[in-house]
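A.B. asks: compute the structure for the input listed below.
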Amino acid sequence: MASYDVIVIGSGPGGYVCAIRCAQLGLKTACVEGRETLGGTCLNVGCIPSKALLHATHMLHEAEHNFSKMGLKGKSPSVDWKQMLAYKQETIETNTKGIEFLFKKNKIDWLKGWGSIPQAGRVKVGDEVHEAKNIVIATGSESSALPGVEVDEKIVVTSTGALELASVPKKMVVIGAGVIGLELGSVYARLGAEVTVVEYLDAITPGMDAEVQKTFQRTLKKQGLSFVMGAAVQGVEVKGKKASVRYKSRKDDSEATLDADAVLVATGRRPFTDGLGLEDLGVALTARGQVKTDAHWATSVRDIYAIGDAIEGPMLAHKAEDEGMAVAEVLAGKAGHVNYGVIPGVIYTHPEVATVGLTEEQLKAEGRAYKAGKFSFMGNGRAKANFAADGFVKILADKTTDRILGAHIIGPMAGDLIHEICVAMEFGAAAQDLAMTCHAHPTYSEAVREAALACGDGAIHS
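C.D. replies: Predicted coordinates for the structure are as follows:
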């Protein structure tokens, strides 16, 4: 029986980061993974491959719509779908092999197979049982099922199947207007598919700043996506190579159908803890199936911890990474910390959408006095030069102290721009601190400074 200080179950962003940090802190570490490659959902069938397709199709969009405006003349490129999928696969392999290298570098044992916890201090992988002083559950999540919809990953697909469709569909129906649905819907819309998004609620990207929601939906409509809002999907029927999506309006109970060559079910994700044996162990779960943890990520069973999508909180790779590092610090006798008030969220469409902290709606609900500074990318020289002037930066600050409470960006490189504000919030900065910081010209980041200025005496270029 092999013995370890820590065994991490799952090698996604939370799991592999946790394992590496544990090893760096001098703990003998192993990581359990049943896939043929490391990296979990994110690197294999999630974040990384979807970004590869988003990048490729954005290049196609630029060639079709903007190259000629810049004097780049010539025939628009044709799409070789098989080659695009090969590029996606090469991207996956480069990243997963990188994690394998990091495991070897840090002397982390990869226990290949699916893991279970027969008792505290023991992890079973295949027929072998390994001993561990501490166990970290980092098993991630899986796509949520939708009643009346049977997924075959060929015509009716989750995000996994959407990354490897046999061909580009002429018509695609996306069920769910969250991050996954809008990103992959954008990919196929750029490739020429007629994409219709069906959403149960009355606004896309639930929980996001309302002004961003409206601007984002309007922008996606301009890009060719159609939306059916306030619609409850009743079922999906597949006949041959076609599908029919039946939905009911929440307003008047009227029913309608949409025909499609492919249906993407993007209605969220659920924790994946099947087969671990948590119920027999007595590990407490929430009503939604998440593993209950305390402020130090410990479960109800001594020396068993949990992080990432398996526990409460936003299902984000970087949130899992932060928790993985924090747990490693705790196990090494240090003070692990995650600031849940400063975890950014990003949607990698074009324009990108990024958010951190509180929304105006949340601040109003709290009755908190605040001020909003907003700046449009139409006033940003770099954005106008790059045909990327859609969107804005909005910074929310406490009305009395000027401390930054949240920020919401829709525009070019929003996913990168948000981190300047994250750092500011981490250090308790005021909007004026951002406004007084010199920003290089011409850059997109100047829009962040202008929004900060707008929290005070006013932006310069608006």
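
A.B. asks: please make it C-alpha for all contacts and neighbour counts, starting now.
C.D. replies: Noted.

A.B. asks: could I get the contacting residues of His58?
C.D. replies: Arg190, His350 (Cα atoms under 8 Å, 6 or more residues apart in numbering).

A.B. asks: ditto for Ile48
C.D. replies: Each residue near Ile48 by Cα under 8 Å, 6+ apart is listed here: Cys42, Thr91, Ile92.

A.B. asks: Glu255 and Gln234 touch, don't they?
C.D. replies: No. Using Cα atoms under 8 Å as the test, Glu255 is too far from Gln234 to be in contact (9.0 Å).

A.B. asks: quick one, helices of the stretch 51-200 of the chain?
C.D. replies: In the stretch 51-200 of the chain, the helices defined using DSSP state H, counting those that start in this stretch lie at 81-105, 159-162, 179-190.

A.B. asks: related to what we said a few turns ago, which residues are in contact with each of Glu255 and Gln234?
C.D. replies: Between them, Glu255 and Gln234 share these contacting residues under Cα under 8 Å, 6+ apart: Arg246, Tyr247, Lys248.

A.B. asks: on that earlier part again, distance to Glu279 for the contacts of Ile48 - can I get that in TSV?
C.D. replies: Output for these, formatted as TSV (distance: Cα to Cα, whole Å):
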residue	distance to Glu279
Cys42	27
Thr91	38
Ile92	34
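
A.B. asks: which of those residues sits closest to Leu264?
C.D. replies: Closest approach to Leu264 among the contacts of Ile48 (Cα to Cα): Cys42, at 18.0 Å.

A.B. asks: tell me which element the closest one falls in.
C.D. replies: Here Cys42, judged by DSSP states H and E, is contained in helix 40-45.

A.B. asks: to compare with the earlier structure, here is another sequence to fold:
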Amino acid sequence: MADVEKKDTVIIGAGPGGYVAAIRASELGQKVTLVEHADTVGGVCLNVGCVPSKALIQAGHRLEQAKDGATYGISTNDAKIDFAKTQEWKQKKVVDRMTGGVNMLLKKHHVDIVKGDAVFLSDTQLRVMPTGEKQFMSTDTGSTFEFNNLIIASGSHPIEIPGFKFEGRVIDSTGGLALPQIPKEFIVIGGGYVGTELAGAYASLGAHVTILEGTKSILPNFTKDMVSVVLKNLKKKGVDVITSAMAKSSKQDDNSVSVTYAVDGKESTIKADYCMVTVGRKPSTDDLGLEYTKVKLNDHGQIKVDVQGRTDSEHIWAVGDCVPGAALAHKAFFEGKTAAGAISGKKTANDYVSVPAVCFSDPEIATVGYNEAEAKDKGIKVKTAKFPFAGNARAVSLDAPEGFVRFIYTDDDNKNIVGAEAVGPEVSTMAGELSIIVNDGLNVEDVALTIHPHPTLNEPIQEAADIALGFPTHL
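C.D. replies: Predicted coordinates:
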């Protein structure tokens, strides 16, 4: 076996949690080695996830706007799309540019990047094998590292369900982002964040989409009246949404795939060009050799950590999709900074109450803190105040008056805001402000006294606070 190389801080995985942890650790004076099995940095999010999906969503919006110019008195002749050029733009101008930027940042911070698959030998040693050769653990190839501290940011991977092996015309979200052409018929199994976003994107691009969702509603983590706004728009796009539907099996040939599903025990079969399965993701923790360490997993295969990200092993930390909590890139960013700071002795801690959740559906959804039901479950007596985008001049001028902003605030003299919900045009851009409001424990008067420029889409934040005070203006 090759000599053991001594390392200061090692990070497994160059996704959002890993590369941000690497940058912060370097800024704090640590010498960082980043281990990544893929050819590019940025992880799923940057390469085959949240970033390229938003590019396709934007392309769909542009095509819809071009086709619907008559709304604004604009004559548009049959707008068309060259999907090959769309895919080229998505890859070269968006994904490659962003991954190149991350590479530059890592180089600037003197992060040593090692390509390969990582396997623990103990609580202080790691073996890195060439990608794809981990199962052989050859003594002739690879490197052995002895580390002072290590951060696991191994991410997650799509869940594969029985009868729907990812091959051919049965694809995961990665395949859904890389289709060579816009399908005429497209089946999406799973109506969560990813399924709903890509279903809307391909419907905007011209596909007829069918969503099969196992629960009673798509986007089950969001409040019902918010989801109803998204459902209305999906149906306007021609999307068929079938809920309480259990996918049973699939059959495919060179040109199509047939999917059999059951609702209340009654089976039906539909046919499409492709079937995309987006029923969730699993933490990528199975093949790390954690059994040779003190690191413990929960029942979902996630790594148990404390508020700083430290595992049961003194010098091993974990962040991102491989630990409990929502699988969100910005959550991983924060956890990566927290763990890197803790290694340097900083008094850091993760606080998840004000982590915003955003779905880039059409229209978008953004939430922070508690919804009304969650607050009541916590024993907090609350009231709500809601302002509709129909009363917002900017939304009306964008021909996007659907949706609302809602505050959940304490039913007492303080009127502290414990949660915020928004569904409507570009509400992802207001999620940061809503997070500050909840994180800083502001009350409705604080927000009502914060002047928002007119006409902007953020004005409903102030308007909802006015309603909570009992002095509505534009309602």
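
A.B. asks: in PyMOL, how would I select the buried members of the shared contacts of Glu255 and Gln234 of the first structure?
C.D. replies: Remark: buried members of these, expressed as a PyMOL selection using 16 or more other Cα atoms under 10 Å:
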select buried, resi 246+247+248
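
A.B. asks: looking at the shared contacts of Glu255 and Gln234 of the first structure, which are in strands?
C.D. replies: Of these, the ones assigned to strands by DSSP state E are Arg246, Tyr247, Lys248.

A.B. asks: show me what the last one lines up with in the second structure.
C.D. replies: The one in question is Lys248 of the first structure. In the second structure, Lys248 of the first structure lines up with Ala262, judged by TM-score structural alignment.

A.B. asks: ok, Lys374 of the first structure next?
C.D. replies: Checking TM-score structural alignment: Lys374 of the first structure goes with Lys386.

A.B. asks: wait, its match touches Arg406, no?
C.D. replies: Yes. Applying Cα under 8 Å, one finds Lys386 of the second structure in contact with Arg406, separated by 4.2 Å.

A.B. asks: overlap in contacts, those two.
C.D. replies: With Cα under 8 Å, 6+ apart as the test, Lys386 of the second structure and Arg406 both reach Ala464.

A.B. asks: ok, whatever residue of the second structure lines up with Val228 of the first structure - contacts?
C.D. replies: Val228 of the first structure maps onto Ile242 in the second structure, with residues paired by TM-score structural alignment. Counting by Cα under 8 Å, 6+ apart, Ile242 of the second structure makes contact with Thr210, Ile211, Leu212, Glu213.

A.B. asks: just the strands in the stretch 251-400 of the second structure please.
C.D. replies: For the stretch 251-400 of the second structure, the strands defined by DSSP state E, counting those that start in this stretch occupy 257-263, 266-272, 274-277, 281-283, 316-318, 357-359, 364-369, 382-388.

A.B. asks: distance of Thr450 of the second structure relative to Cys275 of the second structure?
C.D. replies: To Cys275 of the second structure, Thr450 of the second structure is 47 Å away according to Cα to Cα, to the nearest Å.

A.B. asks: then Leu297 of the second structure?
C.D. replies: Taken as Cα to Cα, the span from Leu297 of the second structure to Cys275 of the second structure is 32 Å.

A.B. asks: tell me how many other residues surround Gly367 of the first structure.
C.D. replies: When neighbours are defined as other Cα atoms under 10 Å, Gly367 of the first structure has 9 of them.

A.B. asks: center of the first structure - which residue?
C.D. replies: The centroid of the first structure falls nearest to Leu316 when counting by Cα atoms, centre = their mean (5.0 Å).

A.B. asks: tell me the contacts of the closest residue to Thr338 of the second structure other than its chain neighbours?
C.D. replies: Leaving aside its chain neighbours, Thr338 of the second structure sits nearest to Thr348 (5.4 Å; criterion: Cα to Cα, 6 or more residues apart in numbering). Thr348 of the second structure makes contact with Gln308, Thr338, Ala339, Gly341, Ala342 under the criterion Cα under 8 Å, 6+ apart.
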